[in-house]
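Engineer: Quick one, fold the following:
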Amino acid sequence: MYNILPLCHFSEIFYEKPPLGCSLYYDRVMKKRARKIVALVGRPNVGKSTLFNVLVGRRKALVEDVPGLTRDRNYGECSLGDSVFTVVDTGGFEPTSADEILSQMRSQTMLAIQEADIIVFMGDGKTGLHPSDHDIVRLLQRSDKTVFYVVNKIDSEKDEALAFDFYTLGVETLFTLSALTGYGLRDFLDALSSEIPESTGAPSALPEDQELPRIAVVGRPNVGKSTLINLLLGQERVLANPAPGTTRDSIDTIVKRDGREYLFIDTAGIRRRSRLSDVVEKYSVIKAFQSINRCDIAVLLLDAAELVTDQDARIAGYAYNHGKGVIIAINKWDAIPKDANTADACIA
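Structural biologist: Reported below is the predicted structural model:
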């Protein structure tokens, strides 16, 4: 059975004023549990997501040899010996780019830097030192944060010379490693864990576990899924842009209403298989379907100008056949001409 709600009514169910502030995930998991936050920062395609997956112990972030694949902040839990902390994957940081998407990614990274206790700067040993690396390092040196400087993609001892140029950044200690092969990783992790206080007891479950109702916001590209997530949170938690395909990974975020917490999952737009243009989009769609698999309720967002398409019906059918509750919400209601019968006609 499907429930159909005008989007204004759906948002009223969850939207809580005043806005709940920067990163509810941060409020719930880090402040409450006094966890240290470690942010991974660097230019596009330096290997941040690969290291993130190593730290959290699973493939939580999409990884592909494509610059700009990660765009939103992605949070995960890491346990190193007796130390437990939260690690934040960030999008590629281009300090001076005027590109709209890169500017939005830069804003997301700046938020991660602000909330972090420890920052890991990552450079790319294969491509070498880049002018943007100097800009990023200067920015981090002006902060009051503990910063580790890492040169990634040093796959073995014979590649160590690739990191020499990075010493011109003027940093005291450089960690050369390969997040892919594990070379040099132990020295870096030992140094990192020394800055993390020992935790008492076992790691607590993160919101993505079974304790919270899980609600996946799904639909075709550019129907407004990320905009809805940001509205519910009262902050720019995820990138929202008119360009189709802005969201590439599934991002978990907590929404609080009347003292109860819900795990909302922002997902990439799901196009028909025949229209998938590259491997990144294919991976993104797979992650979107995986989000449906692990949710309790799927919110299928429609575009009011197009209403239900065959692809919308396929997505709804997939969720329904997998035993999920389905709420159909119609977005962009303000963009179409209406009369007293429009809503009834859409529902019919």
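
Engineer: contacts and neighbour counts: CA atoms only from here.
Structural biologist: Noted.

Engineer: The strand or helix carrying Leu231: what's the following helix or strand?
Structural biologist: Secondary-structure assignment from DSSP states H and E places Leu231 in helix 225-233. Scanning forward in sequence from helix 225-233 by DSSP H and E, the next helix or strand is strand 251-257.

Engineer: Which is the succeeding secondary structure element to the helix or strand harbouring Asp190?
Structural biologist: Here Asp190 sits within helix 185-193, counting by DSSP H and E. Per DSSP H and E, the first helix or strand lying C-terminal to helix 185-193 is strand 214-218.

Engineer: what helices or strands is that following strand leaning on?
Structural biologist: Applying 3 or more Cα pairs under 8 Å, 6 or more residues apart in numbering; DSSP states H and E, one finds that strand 214-218 makes contact with strand 260-266, helix 279-294, strand 297-303.

Engineer: next one: that strand to chain centre, how far?
Structural biologist: 14 Å (Cα atoms, centre = their mean, to the nearest Å).

Engineer: Now do it against strand 260-266: the angle between them, please.
Structural biologist: 30 degrees (axes from the mean of the first three to the mean of the last three Cα atoms, to 10 degrees).

Engineer: Which of the helices and strands packed on strand 214-218 sits closest to Ile251?
Structural biologist: Of all these, it is strand 260-266 that lies closest to Ile251, at 5.2 Å by Cα to Cα.

Engineer: coming back round to it: Serialize the helices and strands packed on strand 214-218 to a markdown table and add fields for mean neighbour count and distance to Gln141.
Structural biologist: Below are these laid out as a markdown table (neighbours: other Cα atoms under 10 Å; distance: least, Cα to Cα, whole Å):
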| stretch | mean neighbour count | distance to Gln141 |
| --- | --- | --- |
| strand 260-266 | 21 | 33 |
| helix 279-294 | 20 | 34 |
| strand 297-303 | 25 | 43 |
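
Engineer: One more, so I can put them side by side:
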Amino acid sequence: MTEKDTDDTAGTWFDERDWELGAEDVAEAIEEASSPPPVVAVVGRPNVGKSTLVNRILGRREAVVQDVPGVTRDRVSYDANWLGQRFMVQDTGGWEPDAKGLQQLVAEQASVAMRTADAIILVVDAIVGATSADEAAAKLLQRSGKPVFLAANKVDTERGEADAAALWSLGLGQPHPVSAMHGRGVADLLDAVIEDLPTTSEVAAGSGGPRRVALVGKPNVGKSSLLNR
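Structural biologist: As a prediction, this is how the structure comes out:
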């Protein structure tokens, strides 16, 4: 293999066909960057089952789940798909009003997720019912102007649906009774979310920010030298 056959800084192409495949990959990446998928933020106070719901939406275990509050501290995004609609789902730490110290930082990350999402799922523990933290979150979300979906979690059986109905008091419309642990009702929730989601993210499209430029070319044509200039 000669020096012209490889370029350590840009990968390796051995013939024209490999180069064409590389160009297709670059074009796909550019198109994806210019049309980012919509973002769905999953928010709520600590230990209501947000990460469990995220895993259920993904259909796989990605978000860390433990039966103690405060496990999730940073917002984390995952690529998801429902009925052919691609979107990003954001898992967030527990949101609490008037939080202090570390919990304040966690709450701030959840607030950022609310602002940068195209739609929001507020998760509430239907067994516990609406708390003051849930009410504060609901008031904040009512002012967001974004589609908000109320997931009444831990409704494992039909008998628990009465607990979910009581959450109408939060003023966010129809509560969606779900069991994130067992999957009950999650499909209906996702159907409702997808119906209100844009095809591409309206938030990301209007957020501005730095532009990314891909520098591409065949091996040994001086890409790295041009970049260094």
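
Engineer: TM between them?
Structural biologist: With the length set by TM-score structural alignment, normalised by the length of the second structure, the two chains reach a TM-score of 0.71; 176 aligned residues with a Cα RMSD of 2.4 Å.

Engineer: Where does the helix holding Leu231 of the first structure end up in the second structure?
Structural biologist: Counting by TM-score structural alignment, helix 225-233 of the first structure falls onto no part of the second structure.

Engineer: same thing with stretch 291-306 of the first structure?
Structural biologist: Under the criterion TM-score structural alignment, stretch 291-306 of the first structure matches nothing in the second structure.

Engineer: To Cys346 of the first structure, which of the helices and strands packed on strand 214-218 of the first structure lies closest?
Structural biologist: Taking these one by one with Cα to Cα, strand 297-303 is closest: 10.9 Å.

Engineer: next structured bit after the closest one?
Structural biologist: helix 310-321.

Engineer: buried set for that following helix?
Structural biologist: Asp312, Ile315, Ala316, Ala319, Tyr320 (16 or more other Cα atoms under 10 Å).

Engineer: Okay, angle between it and strand 214-218 too, please.
Structural biologist: 160 degrees.

Engineer: Quick check: the aligned residue for Val112 of the second structure in the first structure?
Structural biologist: In the first structure, Val112 of the second structure lands on Leu111 (TM-score structural alignment).

Engineer: Mind telling me what element that match is part of?
Structural biologist: With DSSP H and E as criterion, Leu111 of the first structure is part of helix 100-115.

Engineer: Give me the helices and strands touching that helix, please.
Structural biologist: strand 36-42.

Engineer: which residues touch the strand it packs on?
Structural biologist: 30, 48, 52, 84-93, 109, 112-113, 115-123, 133, 136, 196 (Cα atoms under 8 Å, 6 or more residues apart in numbering).

Engineer: so how many other residues sit close to the nearest residue to Phe149 of the second structure once chain neighbours are set aside?
Structural biologist: In space, and not counting its chain neighbours, Phe149 of the second structure is closest to Ile121: 4.7 Å by Cα to Cα, 6 or more residues apart in numbering. Per other Cα atoms under 10 Å, the neighbour tally for Ile121 of the second structure reads 23.

Engineer: Pull the distance from the helix or strand containing Ile121 of the second structure to the chain's centre.
Structural biologist: Assigned by DSSP H and E, Ile121 of the second structure belongs to strand 119-125. Centroid separation between strand 119-125 of the second structure and its chain, computed with Cα atoms, centre = their mean, is 12 Å.

Engineer: Pull out the buried positions in the helix or strand just after that strand.
Structural biologist: Counting by DSSP H and E, the next helix or strand C-terminal to strand 119-125 of the second structure is helix 132-142. Neighbour-count burial for helix 132-142 of the second structure, counted by 16+ other Cα under 10 Å, picks out Ala133, Asp134, Glu135, Ala137, Ala138, Leu141.

Engineer: same deal with stretch 186-203 of the second structure?
Structural biologist: So, applying 16+ other Cα under 10 Å, buried residues of stretch 186-203 of the second structure: Val186, Leu189, Leu190, Val193, Ile194, Leu197, Thr200, Ser201, Glu202, Val203.

Engineer: Present those residues as TSV; the columns should include distance to Ser225 of the second structure.
Structural biologist: What follows is these, written out as TSV (distance: Cα to Cα, whole Å):
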residue	distance to Ser225 of the second structure
Val186	52
Leu189	52
Leu190	49
Val193	48
Ile194	46
Leu197	44
Thr200	36
Ser201	36
Glu202	37
Val203	36
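
Engineer: As TSV, the helices and strands packed on strand 214-218 of the first structure with distance to Ala179 of the first structure would be great.
Structural biologist: Formatted as TSV, these follow (distance: least, Cα to Cα, whole Å):
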stretch	distance to Ala179 of the first structure
strand 260-266	27
helix 279-294	20
strand 297-303	35
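
Engineer: of the ones you listed, which approaches Asp159 of the first structure most closely?
Structural biologist: Using Cα to Cα, the nearest of those to Asp159 of the first structure is helix 279-294, at 28.9 Å.

Engineer: residue in the first structure matching the residue nearest to Phe149 of the second structure?
Structural biologist: Per TM-score structural alignment, Ile121 of the second structure is aligned with Val120.

Engineer: and its match, what is it in contact with?
Structural biologist: Val38, Ala39, Leu40, Val41, Val147, Phe148, Tyr149, Val150.
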